[in-house]
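A.B. asks: Quick one, structure for this:
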Amino acid sequence: MPDIWFYHLEKTPLPQVLPDLLEKVVQKGWRAYVHGHDDDKIDVLNSQLWSYNSASFLAHDREGDELASRQPVLLGTSGDMVNSPEVYVSVAPVDFPDISGLQRGLVVFEGADDEHLGWARQQWKRLKGEGADLAYWKQNTQGRWEKMQ
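C.D. replies: Below is the predicted model of the structure:
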């Protein structure tokens, strides 16, 4: 099973955090599948990825589009990872798929969303019980990520 990292958002909303996380994935030469639970959230993330930084470009697409299988970052709701990613990114309380063939799993959840927070806690307990290698990252007062022990 791959490493699974949990990112607890407390200072910065998901649309602002996700581009930075995905840039790090792509810099490693990996592909990512971003799994949401509704089209509205995927629309917001898709728009943010197009406009977050005028000095850079993060190639991505939505599942179902013609070139979806070729994208380094694919956004979707089905869980069908047609772009053959190395990294699975959960951004909503969705069924966690089998990611045993991947390099890493990321669970990005907003602390202000009680449903998502509760779901993330359940996933942590379940995955820990399965012997997964887990890491918990939390934003400090400056909004930087700190790995918690």
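A.B. asks: alpha carbons only for contacts and neighbour counts from here, please
C.D. replies: Will do.
A.B. asks: Quick one: classify the residue nearest the centre of the chain as helix, strand or coil.
C.D. replies: Most central in the chain under C-alpha atoms, centre = their mean is V89, positioned 2.6 Å from the mean C-alpha point. When classified by DSSP: H, G, I helix; E, B strand; the rest coil, V89 comes out as strand.
A.B. asks: you'd agree it is up against L22?
C.D. replies: No: taking C-alpha atoms under 8 Å as the definition, V89 is not a contact partner of L22, at 9.1 Å.
A.B. asks: hey, what's in contact with both of those two?
C.D. replies: The contact sets of V89 and L22 overlap at A32 (C-alpha atoms under 8 Å, 6 or more residues apart in numbering).
A.B. asks: So which other helices or strands are in contact with the longest helix along the chain?
C.D. replies: Longest helix in the chain, counting residues (DSSP state H): helix 114-129. For helix 114-129, the packing partners by 3 or more C-alpha pairs under 8 Å, 6 or more residues apart in numbering; DSSP states H and E come out as strand 104-110, strand 134-139.
A.B. asks: one more time with 10 Å
C.D. replies: Using 3 or more C-alpha pairs under 10 Å, 6 or more residues apart in numbering; DSSP states H and E, the elements in contact with helix 114-129 are strand 3-9, strand 104-110, strand 134-139.
A.B. asks: Tell me which of the ones you listed sits nearest to D95.
C.D. replies: strand 104-110 (11.7 Å; C-alpha to C-alpha).
A.B. asks: here's the other one to compare against:
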Amino acid sequence: MAEVLFYHLTESRLEEALPELLERSLARGWRVVVQTASEERRDALDAHLWTYKDDSFLPHGTDVGGSGALQPILLTIEPEARANDPQVRFMVEGAVPSTLEGYERGVYLFDGHDEEQLASARARWKVEKAAGHAVTYWQQTEDRRWAKKA
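C.D. replies: Reported below is the predicted structural model:
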């Protein structure tokens, strides 16, 4: 069973929070899939991860073009994409995977100011818990740190 984390964004945007979480995953030696709900969001994250810091970037690619197996971080809209043999799957903005079986960790990031994303996260909590995964809920504090709430 996977460890499934729900990250409730209340103080920052996805573009601010995601790179730090991806850096932590790579530091642990994990390969990652980031599943978005739309091609537009996938492409925007693709551009952002190259330039989010002046002195750094995150090595990644998209599932467009066939080089997915080579990518430490693979951006996709496909619910079953696993071309890079990932240990971690991030789901953003309401994206839903076909399964989290075979992953060490699943991570849902959702905007606390978006009612659709909140509803989707609540529904996914029930699904993942019923599937037997160990689920935890993290919420941002005012200083943009993560506090475990459940």
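A.B. asks: picking that back up, to V26 of the first structure, which of the helices and strands packed on helix 114-129 of the first structure lies closest?
C.D. replies: Closest to V26 of the first structure of those is strand 104-110 (C-alpha to C-alpha; 12.8 Å).
A.B. asks: Columns mean neighbour count and distance to W119 of the first structure on top of the helices and strands packed on helix 114-129 of the first structure, output as a markdown table?
C.D. replies: A markdown table is the format used below for those (neighbours: other C-alpha atoms under 10 Å; distance: least, C-alpha to C-alpha, whole Å):
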| stretch | mean neighbour count | distance to W119 of the first structure |
| --- | --- | --- |
| strand 3-9 | 21 | 12 |
| strand 104-110 | 22 | 9 |
| strand 134-139 | 16 | 15 |
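A.B. asks: Which of those strands sits closest to T77 of the first structure?
C.D. replies: Counting by C-alpha to C-alpha, T77 of the first structure lies closest to strand 104-110 out of those; the figure is 14.8 Å.
A.B. asks: compared with the second structure, how much does the closest one deviate?
C.D. replies: Following the fit onto the second structure, the mean deviation recorded for strand 104-110 of the first structure is 0.4 Å by mean C-alpha distance after the TM-score superposition for the first structure.
A.B. asks: ok, back up a step: got the helices and strands packed on helix 114-129 of the first structure as TSV, with distance to R121 of the first structure columns?
C.D. replies: Below are those laid out as TSV (distance: least, C-alpha to C-alpha, whole Å):
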stretch	distance to R121 of the first structure
strand 3-9	10
strand 104-110	10
strand 134-139	11
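A.B. asks: Of those, which is nearest K28 of the first structure?
C.D. replies: Closest to K28 of the first structure of those, according to C-alpha to C-alpha: strand 104-110, at 11.8 Å.
A.B. asks: now for that closest one, which elements pack on it?
C.D. replies: Judged by 3+ C-alpha pairs under 10 Å, 6+ apart, the packing partners of strand 104-110 of the first structure are strand 3-9, helix 14-27, strand 32-35, strand 87-90, helix 114-129, strand 134-139.
A.B. asks: just those: most buried one?
C.D. replies: Highest mean neighbour count among these (mean count of other C-alpha atoms under 10 Å): strand 32-35, with a mean of 27.
A.B. asks: distance from that strand to the second structure after superposition?
C.D. replies: Here the mean offset of strand 32-35 of the first structure against the second structure after fitting is 0.4 Å, by mean C-alpha distance after the TM-score superposition for the first structure.
A.B. asks: which parts of the next helix or strand after that strand are buried?
C.D. replies: Downstream of strand 32-35 of the first structure, the next assigned helix or strand under DSSP states H and E is helix 39-51. Of the residues in helix 39-51 of the first structure, 41-42, 45-46, 48-50 count as buried by neighbour count, 16 or more other C-alpha atoms under 10 Å.
A.B. asks: And for stretch 79-90 of the second structure?
C.D. replies: Those would be 79, 81-82, 84-90, for stretch 79-90 of the second structure by 16+ other C-alpha under 10 Å.
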